[in-house]
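Q: Quick check, what structure comes out for this input:
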Amino acid sequence: MDVMSADRTIREVRAEDWPAAKELRLAALRDPLAPLAFMETYERAEARPDAAWRERTVSSAAGGPNRQFVAEVTEGPGTALVGTVTVLLEEPGTEDFLGGRVEHRQAHLVAVFVRPEHRGGGLAAGLFRAAVGWARGQRGVCRVRLFVHVDNGRAQAFYRKAGFVQVGVVGDEYEMEYRAER
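A: Just a heads-up that it's a prediction; the model follows:
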């Protein structure tokens, strides 16, 4: 699914995007709020071999159970990836990353990031529309959720604006569920 305008595109990641996807993830992990937003450090991610980055991107691009969406903008003579969100499908009977039991087939949004110089222009909203739309199109998915740290007010405000409501608290994370009908 590609959503395009003259100078920007929201689309699924492609296999050949792996170097740009790697660089975008590393940029996300350097963000001042990264310790609240991501369960990985810059140092750990940066040490990962290129083969792991390729596999991560190729798996999403090849139609595996998870999808990474990216925001691509035209910059000078080329393009650059400036935002991302990943959708993980969670199956009943499995355990989620916080140790909770998954009761129903559901989608979980993770790894949300837009470069600071591109925030406020609708890219994050476009990424979320693509991710939620894809998730809701998957057979048997009964809900779309995400977790956000209780101290990450910037992200909480965006998620509420995007149609998510708080449905629970797990440790220092709010669980939010998509409720808007768009």
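Q: switch to C-alpha atoms for all contacts and neighbour counts from now on
A: Will do.
Q: Tell me, how many residues neighbour residue 171?
A: 9 (other C-alpha atoms under 10 Å).
Q: Now for it: which residues touch it?
A: By C-alpha atoms under 8 Å, 6 or more residues apart in numbering, the contact set of residue 171 is empty.
Q: distance of it from residue 27?
A: 27 Å (C-alpha to C-alpha, to the nearest Å).
Q: Spatially central residue for this structure, please.
A: residue 85 (1.9 Å; C-alpha atoms, centre = their mean).
Q: Find the nearest non-adjacent residue to that one, please.
A: Spatially, and ignoring its direct neighbours in sequence, residue 85 is nearest to residue 112 (4.4 Å; C-alpha to C-alpha, 6 or more residues apart in numbering).
Q: Confirm for me that the one you found is in contact with residue 87.
A: No - counting by C-alpha atoms under 8 Å, residue 112 does not reach residue 87; the two are 9.8 Å apart.
Q: Just want to know which of those two has more residues nearby.
A: Higher neighbour count among residue 112 and residue 87: residue 87, with 26 against 21, using other C-alpha under 10 Å.
Q: Contact partners for the more buried one?
A: Residue 87 touches 66-68, 107-110, 131, 135, counting by C-alpha under 8 Å, 6+ apart.
Q: hmm, back to that, spell out the secondary structure type for the residue nearest to the centre of the chain.
A: Of the three states, residue 85 takes strand according to DSSP: H, G, I helix; E, B strand; the rest coil.
Q: and this one, so I can compare the two:
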Amino acid sequence: MNEVPRHAVRPIRAEEWREVKELRLLALKDPAAPIAFLDTYEQAAAKPDSFWQERAGGSAAGGTRVRQFVAEDGRDGTWTGTVTVLIEDAGGVDPFGTTVERRQAHVVGVFVRPEHRGSGVVDALFEAAVAWAWSVEDVTRARLYVHEDNARAERFYRRYGFTPSGVTVPVKGDPAKVERELVLDRPGTPSGVS
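A: Modelled structure (predicted):
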């Protein structure tokens, strides 16, 4: 039996904008995309190359406000998954239009290619993403939102240690549905500390 090499996780590089675009468009074609992402394939595909260049440049290694990580297949270098971490400052406004209460990390854009799900890729991505979040000054909490119908994703987030905060926001275009906020406190941080 051949053992599949572990996926290497690393921050993207600015010059990898074409790969960033390709993986994002693939993610937006996934059947779960309507409940997992805030934009659509059509919206993303219509964006000019300059958008993707700026996106990659802004979330590449060395950035202090946002960092995108990718997992690479150890056999052929294919990007097998991605996650992005945004640093939010207290008083800012998040993508849902609510005021951010404290400096924190916001995990977004989680995607693993279907053929690599269940192989540990998402665990490796989250290890890198959360470790980076904890390295940012004054960040003691990470959060993410999960659509109430995205049970597979929520199971992983809870297994990883994220817990419901009790905060919900209505889903854009379908206010009968909600996105639930899940949070993860930095180890050693007393509850309620901001």
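Q: thinking again about what came up before, the residue nearest to residue 85 of the first structure -> the second structure?
A: Alignment note (TM-score structural alignment): residue 112 of the first structure maps to residue 110 of the second structure.
Q: Which secondary structure state does that match sit in?
A: Criterion first, three-state DSSP; result for residue 110 of the second structure: strand.
Q: And whichever helix in the second structure runs longest against the first structure, how far off on average?
A: Determined from DSSP state H, the single longest helix within the second structure is helix 121-135. Here helix 121-135 of the second structure, set against the first structure after superposition, deviates by a mean of 0.5 Å using mean C-alpha distance after the TM-score superposition for the first structure.
Q: Please tell me which residues of the first structure that helix aligns onto.
A: Helix 121-135 of the second structure maps onto residues 123-137 of the first structure, going by TM-score structural alignment.
Q: ok, residues contacting the matching stretch?
A: By C-alpha under 8 Å, 6+ apart, stretch 123-137 of the first structure touches 1, 3, 10-11, 67, 69-71, 83-87, 89, 107, 109, 113-114, 141-144, 162.
Q: again, but for stretch 15-32 of the first structure
A: Contacts for stretch 15-32 of the first structure (C-alpha under 8 Å, 6+ apart): 34-35, 38, 40-42, 45-46, 53-54, 56-58, 61-62, 80-83, 113-115.
Q: coming back round to it: would you indicate which residues of the longest helix of the second structure are buried?
A: Residues of helix 121-135 of the second structure classed as buried by neighbour count (16 or more other C-alpha atoms under 10 Å): 121-122, 124-126, 128-130, 132-134.
Q: again, but for stretch 153-164 of the first structure
A: Within stretch 153-164 of the first structure, the residues scored as buried using 16+ other C-alpha under 10 Å are 155-156, 159-160, 162, 164.
Q: For residue 87 of the second structure, give me its contacts.
A: 64-66, 103-106, 133.
Q: hmm, try it at 6 Å
A: Residue 87 of the second structure makes contact with 65, 104-105, according to C-alpha atoms under 6 Å, 6 or more residues apart in numbering.
Q: That one matches what in the first structure?
A: By TM-score structural alignment, residue 87 of the second structure lines up with residue 89.
Q: SS state for that match?
A: Applying three-state DSSP: residue 89 of the first structure is strand.
Q: chain center to the lengthiest strand in the second structure, what's the gap?
A: The longest strand of the second structure (DSSP state E) is strand 174-185. Remark: strand 174-185 of the second structure is offset 15 Å from the chain centroid, using C-alpha atoms, centre = their mean, to the nearest Å.
Q: re earlier: mind listing which of the contacts of residue 87 of the second structure are in strands?
A: Per DSSP E, the subset of those in strands is 104-105.
Q: Show me where the first structure has its strands.
A: 3-4, 8-12, 67-75, 78-90, 106-114, 144-149, 164-170, 173-178.
Q: Give the aligned range of the second one in the second structure.
A: In the comparison with the second structure, strand 8-12 of the first structure aligns to the range 7-11 (TM-score structural alignment).
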